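K.L.:
Predicted model and sequence follow; I will ask about them next.
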Amino acid sequence: MARSQQQRKSETRARLIDAAAELFARKGFHAVSAEAVADAAGRTTGALYSHFGGKEGLLLALLEVWKERTAEELSMRLAGRADPAEHFGAMWGSIVRPVADRGDAWLLLELELWLNGARGGPGGDDLAQRYAATRAQLGEGLADWARTVGRPLPYPPAETGALVLGVLLGCALQHRLDPASVPDEIVVGALRTLLRLDDPPDPRGETQSP
């Protein structure tokens, strides 16, 4: 049976993302040309630009795939678990632990994309929107979890997402250069403190102010 045009587009998109994952992770974003990715995928450079608008758009799509895959894995692993240490430890591990499909390249590629956007390169607006979506997703997810365990968050979800993301990324940068200086327990402890999980519970069901 002949494949539909949509199926062919989906296959081309997937092949380009898979090729980018291998090349970007191994060589870095700036060391790999759009032509090299297209050749590895068995597609044309024109197809790459048609689907992603350029190398930056392709990297953004790749990182979104990794993020969504990680979120699904964490959701399945942590379903029904109320211990915050497990949740925070899993979130931290997803950033700093090598994974089969991406090794330890995720953080480095995130930084390359951020630097490109921060310097006014192509895709900066899309990157800002991605960070906003990540903060919102993280904050809402933590709010849902907090309601499940009966411990409301001390900050609105969007602010919570920004703060938690800041702790995770800031610690990950230091961990990348000197892992021993940022053990898992201090990251988990910082997130517990940030969310005031060790404060006495408020009898009205609200987190007490410090």
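P.N.:
Cool, got the structure.
K.L.:
only C-alpha atoms for contact and neighbour calcs from this point on.
P.N.:
OK.
K.L.:
in this protein, which residue is closest to the centre?
P.N.:
Lys67 (4.3 Å; CA atoms, centre = their mean).
K.L.:
Next up, identify which helix or strand that one is on.
P.N.:
helix 55-78 (DSSP states H and E).
K.L.:
Contacts for that helix next, please.
P.N.:
16-17, 20-21, 29, 33-34, 48-49, 52, 86-87, 90-91, 94, 106, 110, 113, 122-123, 127 (CA atoms under 8 Å, 6 or more residues apart in numbering).
K.L.:
from these, which would you call buried?
P.N.:
Among these, those scoring as buried are 16-17, 20-21, 29, 34, 48, 52, 87, 90-91, 94, 106, 113, 122-123, 127 (criterion: 16 or more other CA atoms under 10 Å).
K.L.:
which secondary structure elements does the biggest helix by length in the chain contact?
P.N.:
Secondary structure of the chain per DSSP state H: the longest helix is helix 124-149. Packed against helix 124-149, as judged by 3 or more CA pairs under 8 Å, 6 or more residues apart in numbering; DSSP states H and E, are the following elements: helix 105-118, helix 157-177.
K.L.:
buried set for it?
P.N.:
124, 127, 134-136, 138-140, 142-143, 145-146.
K.L.:
Please compare the first structure with the one that follows:
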Amino acid sequence: MTVNASRKRLSREESRAQTREGLLDAAKMLFARQGFEGSSVEQIAEAAGYTRGAFYSNFESKELLLIALIERCFDDDLNGIAQLQGDLVSVSAGFQEAADLEEARHREAHLLKMEFWMCALRYPVVRAAYAEQHARLRTAIGSLIEAQYAALHRPLPAPADQLAAVTVALRNGLDSQKLISPDAVPNDLYGLTLHLLLTGHAPQQPSTD
């Protein structure tokens, strides 16, 4: 009887987790397409295939759902950064590879990122959560940059956290420009500029011999 109760409880927990993830997935799509303020609780629940009651059994408010989504997206970014290894050349190439999503995915991901940023400016509770996650991102990138400079026995030209902030700002700025004026931002511009920023010189071009 104890075993059956345990299985039933686990099933409820799994069902709740599935509902929560479904709501987050729906919110991710809607926030990218029509913005946080343009998406209602009812629309999010309907897009996920659940009721308004299911929404509020998982999230007390739309703002708290947004914070959960921000945390999930930053976790995904941090998992990707954790996979980057090698010297500064491969590190910059790794960042570039992460930026080279196919156009539709790239557009949705960037619009969502900008929506996070706008909501952080407008809502204090979201700002605090966003700032915390952004600090985690800078720390992760800064540690990676610091390790690469140490491997090359070179001093950092600036604090690692500041260099990380610049790499994030560079990525976001170029992504915005590329979505508006694709021809103005070649696919390799981010990797090239990041390598130049981190090493002080342009990457060597492969030999044509």
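P.N.:
Structure received. All values derive from a computational prediction rather than experimental measurement.
K.L.:
quick revisit: could I get the helices and strands packed on helix 124-149 of structure 1 as JSON lines with distance to Gly150 of structure 1?
P.N.:
Below are those laid out as JSON lines (distance: least, CA to CA, whole Å):
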{"stretch": "helix 105-118", "distance to Gly150 of structure 1": "33"}
{"stretch": "helix 157-177", "distance to Gly150 of structure 1": "15"}
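K.L.:
Quick check: which of these is nearest to Gln7 of structure 1?
P.N.:
helix 105-118 (28.2 Å; CA to CA).
K.L.:
matching residues in structure 2 for the closest one?
P.N.:
Taken onto structure 2 by TM-score structural alignment, helix 105-118 of structure 1 occupies residues 108-121 there.
K.L.:
Can you list which of the contacts of helix 55-78 of structure 1 are found in strands?
P.N.:
In strands, defined here by DSSP state E, there are no members of the contacts of helix 55-78 of structure 1.
K.L.:
check which helix or strand covers the residue nearest to Thr51 of structure 2 when sequence neighbours are not counted.
P.N.:
Leaving aside its chain neighbours, Thr51 of structure 2 sits nearest to Ala45 (5.6 Å; criterion: CA to CA, 6 or more residues apart in numbering). Using DSSP H and E, Ala45 of structure 2 falls within helix 41-48.
K.L.:
what stretch of structure 1 does that helix fall on?
P.N.:
The aligned range for helix 41-48 of structure 2 in structure 1 is 34-41, by TM-score structural alignment.
K.L.:
circling back: as CSV, the buried residues of helix 124-149 of structure 1 with distance to Arg81 of structure 1 would be great.
P.N.:
Output for the buried residues of helix 124-149 of structure 1, formatted as CSV (distance: CA to CA, whole Å):
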residue, distance to Arg81 of structure 1
Gly124, 37
Leu127, 32
Thr134, 22
Arg135, 22
Ala136, 22
Leu138, 17
Gly139, 18
Glu140, 17
Leu142, 13
Ala143, 15
Trp145, 10
Ala146, 12
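K.L.:
Can you name the residues that contact the residue nearest to Leu107 of structure 1 when sequence neighbours are not counted?
P.N.:
The shortest distance from Leu107 of structure 1 to any non-neighbouring residue, by CA to CA, 6+ apart, is to Ile95 (6.7 Å). Residues near Ile95 of structure 1 by CA under 8 Å, 6+ apart: 106-107, 172.
K.L.:
repeat that with 10 Å
P.N.:
67, 70, 104-107, 168-169, 172 (CA atoms under 10 Å, 6 or more residues apart in numbering).
K.L.:
closest to Leu194 of structure 1 among those?
P.N.:
Leu168 (11.8 Å).
K.L.:
how far away is that closest one from Leu177 of structure 1?
P.N.:
15 Å (CA to CA, to the nearest Å).
K.L.:
got it, and Thr134 of structure 1?
P.N.:
25 Å.
K.L.:
what does Ser33 of structure 1 give?
P.N.:
In terms of CA to CA, Ser33 of structure 1 sits 27 Å off from Leu177 of structure 1.
K.L.:
And Thr148 of structure 1, by the same measure?
P.N.:
Relative to Leu177 of structure 1, and taking CA to CA, Thr148 of structure 1 is found at 36 Å.
K.L.:
This completes my enquiry, with thanks.
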